[in-house]
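J.: give the three-dimensional model of this entry:
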Amino acid sequence: MGRVENKVAVVTGGAGGIGAAAARLLAANGATVVVTDLAEAPAPDWEETGAALYLRQEETGAALYLRQDVTREEEWTRVLDAVIDRFGRFDILVNNAGVGFRRSVEDTTLEEWRRVMTVNLDGVFLGTRHGIAAMRRAGNGGSIVNVASIEGLIGDPELAAYNASKGGVRLLTKSAALHCARARTGIRVNSVHPGYIWTPMVARSVAAAPDPEKARRHLASLHPVGHLGTPDDIAYGILYLASDESRFVTGSELVIDGGYTAQ
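T.: Model prediction:
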């Protein structure tokens, strides 16, 4: 039996990076996985992700790719209604979609601030709100995993909006977890806080540096283990929180950062 056998999962921002890794691992452990992303057509990473999902689920054709803008409330309704209509249940939501933005508080414009908040915080709020409602309707309880960051735990002088958005995800998660627990919904809500992970987002940031190799070595040096993490490092944490193994875990923050925040 897989660790999430017979469960139905939705992973936002799942066409690449951490989202794609989480989708692959959930599928490999028995879940029916619905991947959503902003692109009308799947991004290049989806070819690999989709192959892994369909390899397991080719007989049922269960794995789906759906376009979704997580900042639009009506799209949450459309996606989750489609999931329940097709599969009859909804057990796991991974709120992974997000954007990175490097700028100090003085240099950040209001428009830039609002863009980061809309995707990183509003999107998670909408996902959590509608995810809880859909899970309650399906009647099986469930697990919501919100992907935050170590930047939701510590400050960085060049990440004002990103710090604020990910810090908001952390406390929103705790509030939602308490609400669900006290209402006896059977729904758990937790956050995951990655260190620097070698994803397309981080790779683009490094490539834009005057000396990309030096920039990569610097990022790696920030972690006591001496190297950057991989998407799979985070996906295994997501799998644990999504599974019944973590049935006594809610309102928690799982830090996966190579020792970054232990310093």
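J.: please make it C-alpha for all contacts and neighbour counts, starting now.
T.: Will do.
J.: give me the most central residue, this protein.
T.: residue 96 (2.0 Å; Cα atoms, centre = their mean).
J.: ok, now which ones touch that one?
T.: Residue 96 sits next to 11-14, 18-19, 146-148 when contact means Cα atoms under 8 Å, 6 or more residues apart in numbering.
J.: ok, which pair from the residues you listed is furthest apart?
T.: The span of those, defined through Cα to Cα, is set by 14 and 148 at 14.9 Å.
J.: by neighbour count, which of the contacts of residue 96 wins?
T.: Using other Cα atoms under 10 Å as the neighbour test, the contacts of residue 96 are led by residue 148, with 33 neighbours.
J.: and for the nearest residue to residue 152 once chain neighbours are set aside, the neighbour number?
T.: Excluding the flanking residues, the one nearest residue 152 by Cα to Cα, 6 or more residues apart in numbering is residue 167, at 3.8 Å. The number of residues packed near residue 167 is 21, by other Cα under 10 Å.
J.: what's the answer for residue 34, then?
T.: Each residue near residue 34 was counted by other Cα under 10 Å, and the total is 23.
J.: so it sits against residue 15, correct?
T.: No - Residue 34 is beyond contact range of residue 15, at 10.7 Å (criterion: Cα atoms under 8 Å).
J.: picking that back up, can I get the contacts of residue 96 in CSV including secondary structure and distance to residue 46?
T.: Formatted as CSV, the contacts of residue 96 follow (DSSP: H, G, I helix; E, B strand; the rest coil; distance: Cα to Cα, whole Å):
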residue, secondary structure, distance to residue 46
11, strand, 12
12, strand, 13
13, coil, 11
14, coil, 8
18, helix, 12
19, helix, 10
146, strand, 21
147, strand, 19
148, coil, 22
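J.: can you list those residues in TSV and add distance to residue 257?
T.: Formatted as TSV, the contacts of residue 96 follow (distance: Cα to Cα, whole Å):
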residue	distance to residue 257
11	21
12	22
13	21
14	21
18	14
19	17
146	16
147	13
148	12
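J.: what residues are up against residue 2?
T.: 28-30.
J.: let's see it at 10 Å
T.: 26-31, 243 (Cα atoms under 10 Å, 6 or more residues apart in numbering).
J.: any idea which of those residues has the most stuff around it?
T.: Neighbour counts for these, by other Cα under 10 Å, peak at residue 26, which reaches 31 neighbours.
J.: following the chain onward from the longest strand seen in the chain, which element is next?
T.: Longest among the strand segments of the chain by residue count, using DSSP state E, is strand 187-194. Elements were assigned by DSSP states H and E; along the chain past strand 187-194, the next helix or strand is helix 200-207.
J.: run this one through as well so I can compare:
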Amino acid sequence: MERNLKNKKVVITGGARGIGYSTADTFLEKGARLVIILDINEKQGQASAETLKSKYGEDKVEFYKCDVTSDLDPVTNKIFDKHKYIDVLVNNAGTSNEYMIQKTIAINVTAVMEWSVKFFERMRKDKGGNGGTVINIASIYGFRVDPFIPIYQGSKFAVMGFTRSYGHPYRYEKYGVRVVAVCPGYTHTMLTLKTKMNDDPSVQKDFEDMLEKTTSWQEVEAVSSAIAEVFEKGNSGTAWLIEGSKPITEVES
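T.: From the prediction side, this is the model:
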């Protein structure tokens, strides 16, 4: 499969801001034919799309208001009615709120699986597709463990397990669809700023103290560059760490 973003059609969930928006920008800069931004925040999504259109061209960006937990069929029907094929799906939408277990799993796990399966079925070569790539945004908390935000950590472990199995080389050889994961370390985003813990105040303080002492923070641009690099070099079923803006490294299974 061609691992060059030039002329690729891309769908990014949670693409209105943060890592998702930066990924849209990076992919377009590298020559993507079209980036479709999906986000539940309609106002921000439209504004972000207009910014990218002014930079890359009116026909380079589309925006659809989308709740990844409930709008899979209506939104994908619109996309596939208009576009014959999509080359890349980036499952970026996520949340971190320890008070809301079901919502966290719905967004971080169930939606990732459902959107992956939907696009995989359209991409698979044995059913007439062109092949393609699914990129799941996991986290360092998909393979590291600490005593904080266990619900979020559990959701990201699930994403890693799903990616490694769904993207297993056996499946890639049969269907021609690559599935990979990117695991960002601590990144300055609204998600990290709004993390809420369902625990006693002393644990919340310890968590915040740990974040304050962490020296490996990075900006969203480092992550989006890593995502583009993983697209270019990552084999199916692999996962890649981007931490502290350092070069990407493969996460051992």
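J.: can you calculate the TM-score here?
T.: After superposition, the two chains reach a TM-score of 0.82 (TM-score structural alignment, normalised by the length of the second structure), with 234 aligned residues with a Cα RMSD of 2.9 Å.
J.: related to what we said a few turns ago, ok, so of the contacts of residue 2 of the first structure, who is nearest residue 128 of the first structure?
T.: Set against residue 128 of the first structure, the nearest of the contacts of residue 2 of the first structure by Cα to Cα is residue 243 (17.6 Å).
J.: just give me the match in the second structure for residue 145 of the first structure.
T.: In the second structure, the residue matched to residue 145 of the first structure (TM-score structural alignment) is residue 135.
J.: so which helix or strand takes in its match?
T.: strand 132-137.
J.: average offset between the following helix or strand past that strand and the first structure?
T.: Counting by DSSP H and E, the next helix or strand C-terminal to strand 132-137 of the second structure is helix 150-166. For helix 150-166 of the second structure, the mean deviation from the first structure after alignment is 0.5 Å (mean Cα distance after the TM-score superposition for the first structure).
J.: which bit of the first structure covers helix 150-166 of the second structure?
T.: Using TM-score structural alignment, helix 150-166 of the second structure lines up with residues 160-176 of the first structure.
J.: list the buried ones in the matching stretch?
T.: By neighbour count, with 16 or more other Cα atoms under 10 Å as the criterion, the buried positions of stretch 160-176 of the first structure are 160-174, 176.
J.: before we move on, the earlier item: just the angle between the longest strand of the first structure and strand 142-147, please?
T.: 20 degrees (axes from the mean of the first three to the mean of the last three Cα atoms, to 10 degrees).
J.: where does strand 187-194 of the first structure end up in the second structure?
T.: Under TM-score structural alignment, strand 187-194 of the first structure corresponds to residues 177-184 of the second structure.
J.: average distance between that stretch and the first structure?
T.: Stretch 177-184 of the second structure sits 0.6 Å off on average (mean Cα distance after the TM-score superposition for the first structure).
J.: strands of the first structure, residue ranges please.
T.: Under DSSP E, the first structure gives strands at 8-12, 32-37, 64-67, 92-95, 142-147, 187-194, 253-256.
J.: same list, the ones you listed, but as TSV with distance to residue 50 of the first structure please.
T.: TSV is the format used below for these (distance: least, Cα to Cα, whole Å):
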stretch	distance to residue 50 of the first structure
strand 8-12	13
strand 32-37	9
strand 64-67	8
strand 92-95	17
strand 142-147	21
strand 187-194	24
strand 253-256	26
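J.: these: which one's closest to residue 155 of the first structure?
T.: Using Cα to Cα, the nearest of those to residue 155 of the first structure is strand 187-194, at 13.5 Å.
J.: for that closest one, packing partners?
T.: With contacts taken as 3 or more Cα pairs under 10 Å, 6 or more residues apart in numbering; DSSP states H and E, strand 187-194 of the first structure sits against strand 92-95, helix 123-138, strand 142-147, helix 160-182, helix 231-242, strand 253-256.
J.: the second one: how far from the chain's middle?
T.: Taking Cα atoms, centre = their mean, to the nearest Å, one finds the center of helix 123-138 of the first structure at 14 Å from the center of the full chain.
J.: which of the contacts of residue 96 of the first structure line up with contacts in the second structure?
T.: With both residues aligned by TM-score structural alignment, their matches' Cα atoms under 8 Å, the contacts of those that the second structure also has are 11-14, 18-19, 146-147.
J.: list the buried residues in stretch 121-129 of the first structure.
T.: 121-128.
J.: what sits against residue 37 of the second structure?
T.: Here residue 37 of the second structure is in contact with 10-17, 20-21, 24, 45-46, 48-49, 61-66, 90 (Cα under 10 Å, 6+ apart).
J.: where does stretch 86-95 of the first structure end up in the second structure?
T.: Using TM-score structural alignment, the residues of the second structure aligned to stretch 86-95 of the first structure are 82-91.
J.: pull out the buried positions in the matching stretch.
T.: 85-91.
J.: can you give me the end-to-end span of it?
T.: 20 Å (Cα to Cα, to the nearest Å).
J.: find the residue closest to residue 118 of the first structure in space, skipping its chain neighbours.
T.: residue 71 (6.2 Å).
J.: can you find the partner of the one you found in the second structure?
T.: Checking TM-score structural alignment: residue 71 of the first structure goes with residue 69.
J.: am I right that that match is in contact with residue 107?
T.: Yes - counting by Cα atoms under 10 Å, residue 69 of the second structure touches residue 107, with 6.1 Å between them.
J.: which one's more surrounded, those two?
T.: For residue 69 of the second structure versus residue 107, neighbours defined as other Cα under 10 Å are more numerous around residue 107 (21 against 17).
J.: my guess is that one meets residue 72, correct?
T.: No - the pair residue 107 of the second structure and residue 72 fails to qualify as a contact (Cα under 10 Å) at a distance of 11.9 Å.
J.: tell me, what's touching the two both at once?
T.: In contact with both residue 107 of the second structure and residue 72: no residue, using Cα under 10 Å, 6+ apart.
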